[in-house]
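*Asks:* Below is the sequence, then the predicted model.
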Amino acid sequence: MRIGIDFGTSYTAAAAYVDGVVRHISFRGYSQFRTAVFMPEKPVDTTLFDDTAYDQTVASNQASASIAHSKAMEKYEEAASKIRVYYRTLARDGDLTEEAAREQISLALSALKKPVSPSPEAIRKATLAAAKRDWVQQQLDQGRTSSVSIDDSAVFGEEAIEEFFSYEAGRLIQSPKSMLGFKLGAPQREAVLQIVSNVLRHIRRAASDQLGVEVTEAIIGRPVLFRSSMGPEGSDQAVRLLEEAAARAGFKFVDFLHEPAAAAITYHAQSRDANRTLVVDVGGGTTDITIGLVGGQAEIPNLEKTWGLAKGGTDVDLGLSLRTVMPLFGKDQCNLLAPVYVNAAMVSDLNRQRDFRVTRLVGVPAPFQKRLLTLQRNGVTVRLNRDVEMLKVALSTDAEAGISLDYIESGLQANATKSDLERGYESFLRSFDELLSCVSQETAHSKPTVVFLTGGMSRAPYIEETVNRHFPTGQLVRGDASLGVVSGLAIHAARSL
């Protein structure tokens, strides 16, 4: 059996094409999982943890959070009222025009962060995470560790991030795909191989169990350009590392297919009519585009050219983090230089993460020093990055949003507005705009009649707006943002046997 694997920067999925139907592999009930892995040094059988024993504590914390939010809202409304009264008084006395007063009120209110209450589910998760951490430490102190190997005890997805906080020691890594194209020393290379092979082994075992056959072959999606510090050589290295990791994971055969080509196969299988189609795949770490004749009676799409950009949703996360979260750790308010905060926010760069963890914090004032010391613990930056991503997603639809940073400091919260998101994504959008401009010029002689949009970041309204601006005459077709690539990989895998 040969399967397709979309090994993504942010999320990973797998599927098989069986009897003319794409069967997505399920991971804890979901068709994809966050590309994160946690490997504890001393595994504990966490299935013995009884979360129902903490129902009363959860209810108490939810009630306390509701009271705290009500008090914060009272202070916010009081401050907002004073702002309105002040500028309206100036307008009434003739010191400002009515229009100028309204503008000043709007500016002042936008600078006044409105308290955002964490959801009851978020409070429940945080409460149980703290309780589980205490329970695991108790098991470790009493020597009740599991006898399974480290590989078998690896935890993946969202659970990996939560599980990290239950242990004192272990390795938590997110987005290992983004590390493959960077210069790696021998220890780092081995660490990356171990992480990636664990992820691929996890996929292979899940696929074998669900398909009822031993899965040992795969087609793995790859971007046109990997994120890299070494130019084209970085992409070559990334492929070699994936091949080696797959072999360690038990795969006897692997091959690779460009991710936009896989997305084109997905749309080809769905489209009765052949159209000149532009496929735009905007993922977490990379952005890929291809063009060609897609759909109709031909067995496969006829693709002509591909373009790649080694940037994606994680770059938006970085911009948003630097603007709205890192000031809570002293950015622009203490003696640490800006690169320190960039290092902290770039969880996919092992070298930057190492540099951040060894940064000396002498002379950093309170409360920033204590917060930074917590952030320097292995894995904490990964959880912070996950929460920034959640903030980004919320701001794509809401005018304002907030995330709780209780694991850094009790009561600490990061709030942001849509304008913060706009400033956070402006650097990525500039690069994306330049890429689309290049594609538009190179396809000017024969414009696409269809634009197929896929990838996790394709959900963001500003992505669709930018695509429409460059290709206004193309019919926009929204593919499955999460599974558009893996479905095509599965079809290609079956047909390449």
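*Replies:* Everything's here; your move. Residues are numbered from 1 along each chain as shown.
*Asks:* going forward, measure contacts and count neighbours with C-alpha atoms only.
*Replies:* Noted.
*Asks:* Please state the offset of the helix or strand where R189 lies from the chain centre?
*Replies:* In this structure, R189 is located in helix 186-211 according to DSSP states H and E. How far helix 186-211 lies from its chain's middle: 19 Å, per C-alpha atoms, centre = their mean, to the nearest Å.
*Asks:* one more structure, for comparison:
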Amino acid sequence: MHSSYLGIDFGTSNCTAGRLSQSAQPELLALEAGSAYLSSALYLPWPDSYDIEDDSQKKPSLAQLLRQPQMALLGQAAHDRYSTDPLGGIFIRSPKSMLGSRLNPLQTQLYQQVCGLMLSHIHQCADQSSQQHAEFAVIGRPVHFQGIDGADGDARAETLLRAAAASAGFREVQFAYEPVAAAVEYERTLTSEQLVLVVDIGGGTSDISLIRLGPSRAHQADRSADLLSHAGRRLGGVDMDIKLAIYGLMPLLGRGSLAQNGKPLPSALFSDAVNIIDIYAQEQFYQSATAKEISKLLEIAAAPAQVALLQTLYQQHLSYYLVQQAEQAKISLATAAQVQVNLDRLQPSLGTVLDNAMLDHALYVEMNSLRGLISDCLAAAGVIPDQIFLTGGASAASGVKRQLQQLLPDVPLIAGDRFGSVGKGLCTLAALHFA
């Protein structure tokens, strides 16, 4: 078995990559600081020639910054730099979330370059770990990237990722459904044939698959005959974080408050501020036109002190900070009834308490959509699974288990490796394709 292949989980929140060891065990590579997980984040600092305090200077565009890819910081280094210097560049998180969208040619090029930077880092780590050039890869993909244009959107996403992988040095790329990869990893633990409902809720997408698994099937590269049904859409942990930020934290910044005439303030800016999924939207939010819009809100607001915090968020580039606090609250609420959220970077002693009732309110639409996906998958297969296998970083949300228990109360629920199952399964599938 040669080692010039990789299985790559190019995730919305984190990436993993690996191959099978000599003993045929999935082995994830160290992608940063000894960790197998590379946070899907980049930080592109302003060039030395740009002075943010000089209003006469035009702010460099994302396209201009990407012309110097050697300056980019990835993963935890990007998070650390953003935390200490949010005004010193552009912070990008979760580029996968927009793949498959209706991007114009410039946006397509930008996302391709961003994805290429991350895949280049993964490729370099693989080469260093084995001292052998990694030429081939199986990259995981959701059932549907966006769902806007169905198969056409999925084809656009695959085309973009293929081009990004080629720029990173991969000669041939295959794609595999992420829930099938998770199922292949779970299959390693089975001693008999089972019908398994795989519920994979990652950072950007929710994928539901009903698949036949068992030891006699484990060496097949093509599992399409075993995949009885699947359903998916762009609905994941980052979407949940944004919704919790909007409903749970943005009221502190004036969302839902009134204008002096007694009418609610326009809400669009409050949502735009935390739309971290869309790189282009974030770039637009931090243009000078937004400062003028916030100033108008301050003039008409009945509680201008709250809206002033939105102005602080804009001035200090704290969009990701706010969503990060929402994310930590969501994680804590998986095991606690309520959690204190502190927003000291916006204002000393600013904070609020979030509880599961607020989480359920914020995620009402998302949980209903998830219930619909599960129901659609079960209806298409026409059978009840023997087991439910739960994976993906956002699968720990309490509402997820509640939906499954309501729909399938008598089916055992098994929690897998939330962050590693897909990547490990892709190692196996890559070996079957390329080894």
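*Replies:* The structure has been received and is ready for your questions. Note that the structure is predicted; figures quoted are calculated from it, not measured.
*Asks:* picking that back up, post-alignment, the following helix or strand past the helix holding R189 of the first structure versus the second structure, mean distance?
*Replies:* Helices and strands here follow DSSP H and E; after helix 186-211 of the first structure, the next one along the chain is strand 217-222. When the second structure is overlaid, strand 217-222 of the first structure sits 0.9 Å from its aligned residues on average, using mean C-alpha distance after the TM-score superposition for the first structure.
*Asks:* contact partners of strand 217-222 of the first structure?
*Replies:* Strand 217-222 of the first structure is contacted from outside by 1-7, 251-259, 262, 485-486, 489-490, 492-493, using C-alpha atoms under 8 Å, 6 or more residues apart in numbering.
*Asks:* try stretch 316-329 of the second structure
*Replies:* Contacts of stretch 316-329 of the second structure (C-alpha under 8 Å, 6+ apart): 83, 86-87, 238, 241-242, 244-245, 248-249, 273-274, 276, 286, 313, 339-343, 354.
*Asks:* and with 7 Å instead?
*Replies:* Stretch 316-329 of the second structure is contacted from outside by 86-87, 241-242, 244-245, 273-274, 276, 313, 339, 341, using C-alpha atoms under 7 Å, 6 or more residues apart in numbering.
*Asks:* likewise stretch 247-266 of the first structure?
*Replies:* 197-198, 200-201, 216-224, 243, 279-281, 288-290, 294, 300-301, 484-485, 487-489.
*Asks:* if we go to 6 Å?
*Replies:* Identification of contacts with stretch 247-266 of the first structure by C-alpha atoms under 6 Å, 6 or more residues apart in numbering yields 197, 200-201, 216-223, 281, 288-290, 484-485, 487-489.
*Asks:* ok, E187 of the second structure to G425 of the second structure distance?
*Replies:* When distance is defined by C-alpha to C-alpha, to the nearest Å, E187 of the second structure is 9 Å away from G425 of the second structure.
*Asks:* Of the two, which one has the most company?
*Replies:* Neighbours were counted for E187 of the second structure and for G425 using other C-alpha atoms under 10 Å; G425 has more, 30 against 21.
*Asks:* what do we get in the first structure for that one?
*Replies:* G425 of the second structure maps onto G488 in the first structure, with residues paired by TM-score structural alignment.
*Asks:* does its match sit in a helix, a strand or a coil?
*Replies:* Classification of G488 of the first structure using DSSP: H, G, I helix; E, B strand; the rest coil returns helix.
*Asks:* What span of the second structure is the helix holding R189 of the first structure aligned with?
*Replies:* Using TM-score structural alignment, helix 186-211 of the first structure corresponds to residues 105-130 of the second structure.
*Asks:* compared with the first structure, how much does the matching stretch deviate?
*Replies:* With mean C-alpha distance after the TM-score superposition for the first structure, stretch 105-130 of the second structure averages 1.7 Å from its match.
*Asks:* Map D420 of the first structure onto the second structure.
*Replies:* Taking TM-score structural alignment, the alignment pairs D420 of the first structure with M358 from the second structure.
*Asks:* which non-adjacent residue is nearest its match?
*Replies:* Nearest residue to M358 of the second structure, sequence neighbours excluded (C-alpha to C-alpha, 6 or more residues apart in numbering): G248, at 6.8 Å.
*Asks:* now do Q137 of the first structure
*Replies:* Y167 (6.8 Å).
*Asks:* Can you tell me the SS state at that neighbour?
*Replies:* Y167 of the first structure ends up coil, using three-state DSSP.
*Asks:* same check, this time on the one 5 residues further on
*Replies:* Local secondary structure at L172 of the first structure is given as strand here, using three-state DSSP.
*Asks:* and it, what does it touch?
*Replies:* Applying C-alpha under 6 Å, 6+ apart, we find L172 of the first structure in contact with 37-38, 379.
*Asks:* Map it onto the second structure.
*Replies:* L172 of the first structure maps onto F91 in the second structure, by TM-score structural alignment.
*Asks:* gap between that match and L73 of the second structure?
*Replies:* Per C-alpha to C-alpha, F91 of the second structure is found 9 Å from L73 of the second structure.
*Asks:* Put together TSV for the contacts of L172 of the first structure, with secondary structure on each row.
*Replies:* As requested, the contacts of L172 of the first structure are arranged in TSV below (three-state DSSP):
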residue	secondary structure
V37	strand
F38	strand
G379	coil
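*Asks:* all strands for the stretch 1-150 of the first structure, in order.
*Replies:* Along the stretch 1-150 of the first structure, the stretches classed as strands by DSSP state E, counting those that start in this stretch are 2-7, 11-18, 21-24, 33-34, 36-40.
*Asks:* what stretch of the second structure lies opposite the longest one in the alignment?
*Replies:* The reference is to strand 11-18 of the first structure. Under TM-score structural alignment, strand 11-18 of the first structure corresponds to residues 14-21 of the second structure.
*Asks:* what comes into contact with that stretch?
*Replies:* Stretch 14-21 of the second structure is touched from outside by 6-9, 26-29, 37-40, 423, 427, with contacts defined as C-alpha under 6 Å, 6+ apart.
*Asks:* Now the two most distant members of those.
*Replies:* P26 and S40 (21.6 Å; C-alpha to C-alpha).
*Asks:* ok so, going back, run through the residues that contact the match of G425 of the second structure.
*Replies:* By C-alpha under 6 Å, 6+ apart, the neighbours of G488 of the first structure are 262-263, 265-266.
*Asks:* now, among the contacts of stretch 316-329 of the second structure, which is nearest to Q112 of the second structure?
*Replies:* Ranked by distance to Q112 of the second structure (C-alpha to C-alpha), those are led by I276 at 17.6 Å.
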